[in-house]
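In: I would like the atomic coordinates for the input below:
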Amino acid sequence: MFKVWQTYCRQVQLSAETVEKVFAAAQQRTLQRNELLLQEGQVCRYKTFVLTGLLRTYGQDADGSEHILQFSPENTWTVDAESYDRQAPCAFNIAGVERSELLLWTKATFDSLMNELPELQSLSQRLISGTVHSSRHRLFSALSDPPEVKYEAFVRSFPDLLNRLPLHMIASYLGVSVKTLTRVRQAQWHRG
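Out: Alright, predicted model coming up:
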């Protein structure tokens, strides 16, 4: 697991010292398929890095319909930021789509590491900024783009997730019905 972490850290240009310190402070956890890492109403106590596998962050309607906000494949971070920052109950769930190997840091531990390691603070700020930008683009797309454009953007952004996700999860992420997504995919397949 350390090698996966080390490879990621090299890509984001963290020093060997930071790589070791941050890894040593982490808790390792295996999450099974469909197992919850965080359940609506709980307080998000951990910042999580996905070493292997795939997670989804989602909310549910009163009728049980699932609305997926985010997928977190390997080499990505996940957290319910509002709950984590405020240490208040969350409105969303985080669960395994696949069996996943994770690194977790408590808020106190991660805050301490960021105070001690300026390059970790800088990485955290870059990740937050990137998340804000992509969330704004995704929200605008959800409000303005037809299903075909949403699906094409998903394929461009997450080509390696297409074969790992069931159709109903992709539809939920895009905010369309499975029937609509099936129609869009068939039309694209026929075009080309």
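In: use CA for all of it now, contacts and neighbours both
Out: Noted.
In: list the buried residues in stretch 120-130.
Out: Leu120, Gln121, Leu123 (16 or more other Cα atoms under 10 Å).
In: same question for stretch 88-103.
Out: For stretch 88-103, by 16+ other Cα under 10 Å, it's 89-103.
In: quick check: closest non-adjacent residue to the most centrally placed residue in the chain.
Out: For the chain, the residue lying nearest the average C-alpha position, counting by Cα atoms, centre = their mean, turns out to be Ser72 (2.8 Å). Using Cα to Cα, 6 or more residues apart in numbering and skipping residues adjacent in sequence, the residue nearest Ser72 is Leu55, 5.0 Å away.
In: second chain to compare with the first, below:
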Amino acid sequence: MTAAFETYLRSHTSLTDAEIEQIVSAAIPVSLQRNETLLQQGQVCRHKTVIVKGLLRIYGTAADGSEHILHFALENGWAVDAESYHQQTPSQFTIAAVEHSELLLWTKPDFDRLLKDIPELNVLSEQLVIRSNFSNRKRLFASLSATPEEKYEDFVKTNPDLLARLPLHMIAAYLGISLKTLTRIRHAQVRR
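Out: Below is the predicted model of the structure:
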């Protein structure tokens, strides 16, 4: 299971083979079935997670029971509720598998030790945080300013691989629109 992650590290960092071995040996391999949760709302996020194979969603549930998806994490992506993880407080979100997923997890003490011992991993971690912040700001602005049609067009353009892997209700929950609106948009595109 670790070969794909090792390839990812080699292509995105200048880590030595010994450092990669140190990182991988500290990981806990986990398999999730479709819809199985990794983190339940109210639990403390105790692991950093990389997706080796599969697809996860990070979402919150509103008082009316509706799901609001914040993020999809796919192969070579990382999944964590950063606030819960760093502050060790109960999470407001759930992390669950959209499809069968193979994951590598690191406990906070283990990952903190790796960050201290391997400066290059710390650099990668900072780059991932920066990239995530930029992506979240762009998504927030689009959420506030774009029409439903523009949101869907942007999703199709930036996530073409996800279209076939996600049910429509999850795409709608990610875009912040109703399933009815998403269906209408898709039918209008087909007619064009």
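In: so how far does the longest helix anywhere in structure 1 sit from its counterpart in structure 2?
Out: Of all segments of type helix in structure 1, defined using DSSP state H, the longest is helix 118-144. Helix 118-144 of structure 1: mean distance to aligned residues in structure 2 after superposition is 0.3 Å, counting by mean Cα distance after the TM-score superposition for structure 1.
In: so which residues of structure 1 form helices?
Out: For structure 1, applying DSSP H gives helices covering 2-11, 16-24, 81-86, 107-116, 118-144, 147-157, 167-174, 178-191.
In: from the buried residues of stretch 88-103 of structure 1, which ones fall inside strands?
Out: Among the buried residues of stretch 88-103 of structure 1, the ones falling in strands (DSSP state E) are Asn93, Ile94, Ala95, Gly96, Ser100, Glu101, Leu102, Leu103.
In: do I have it right that the first one meets His67?
Out: Put plainly, it is Asn93 of structure 1. No. At 10.3 Å, Asn93 of structure 1 does not count as touching His67 under the criterion of Cα atoms under 8 Å.
In: returning to that earlier point: tell me how many other residues crowd the residue nearest to Ser72 of structure 1.
Out: Leu55 of structure 1 has 29 neighbours, counted by other Cα atoms under 10 Å.
In: what is the neighbour count of the residue lying closest to Glu66 of structure 1 once chain neighbours are set aside?
Out: Distances taken as Cα to Cα, 6+ apart place Gln60 nearest to Glu66 of structure 1, at 4.6 Å, with adjacent residues excluded. By other Cα under 10 Å, the residues close to Gln60 of structure 1 number 14.
In: equivalent analysis for Arg165 of structure 2, please.
Out: 12.
In: give the equivalent position in structure 1 for Val156 of structure 2.
Out: Structural alignment places Val156 of structure 2 opposite Val155 in structure 1 (criterion: TM-score structural alignment).
In: list the residues that contact Ser178 of structure 2.
Out: Ala172 (Cα atoms under 8 Å, 6 or more residues apart in numbering).
In: apologies, that question was intended for Cys45 of structure 2.
Out: So Cys45 of structure 2 contacts Leu39, Val80, Asp81, Ala82, Ser84, Tyr85, Gln88, Thr89, Pro90, Ser91 (Cα under 8 Å, 6+ apart).
In: filter those residues down to the buried ones, ChimeraX style.
Out: To isolate the buried members of the contacts of Cys45 of structure 2 in ChimeraX, using 16+ other Cα under 10 Å:
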select :39,80,81,84,85,90,91
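In: let's have the contacts of Cys45 of structure 2 in JSON lines, adding distance to Lys138 of structure 2.
Out: Formatted as JSON lines, the contacts of Cys45 of structure 2 follow (distance: Cα to Cα, whole Å):
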{"residue": "Leu39", "distance to Lys138 of structure 2": "26"}
{"residue": "Val80", "distance to Lys138 of structure 2": "19"}
{"residue": "Asp81", "distance to Lys138 of structure 2": "19"}
{"residue": "Ala82", "distance to Lys138 of structure 2": "19"}
{"residue": "Ser84", "distance to Lys138 of structure 2": "23"}
{"residue": "Tyr85", "distance to Lys138 of structure 2": "23"}
{"residue": "Gln88", "distance to Lys138 of structure 2": "27"}
{"residue": "Thr89", "distance to Lys138 of structure 2": "27"}
{"residue": "Pro90", "distance to Lys138 of structure 2": "27"}
{"residue": "Ser91", "distance to Lys138 of structure 2": "23"}
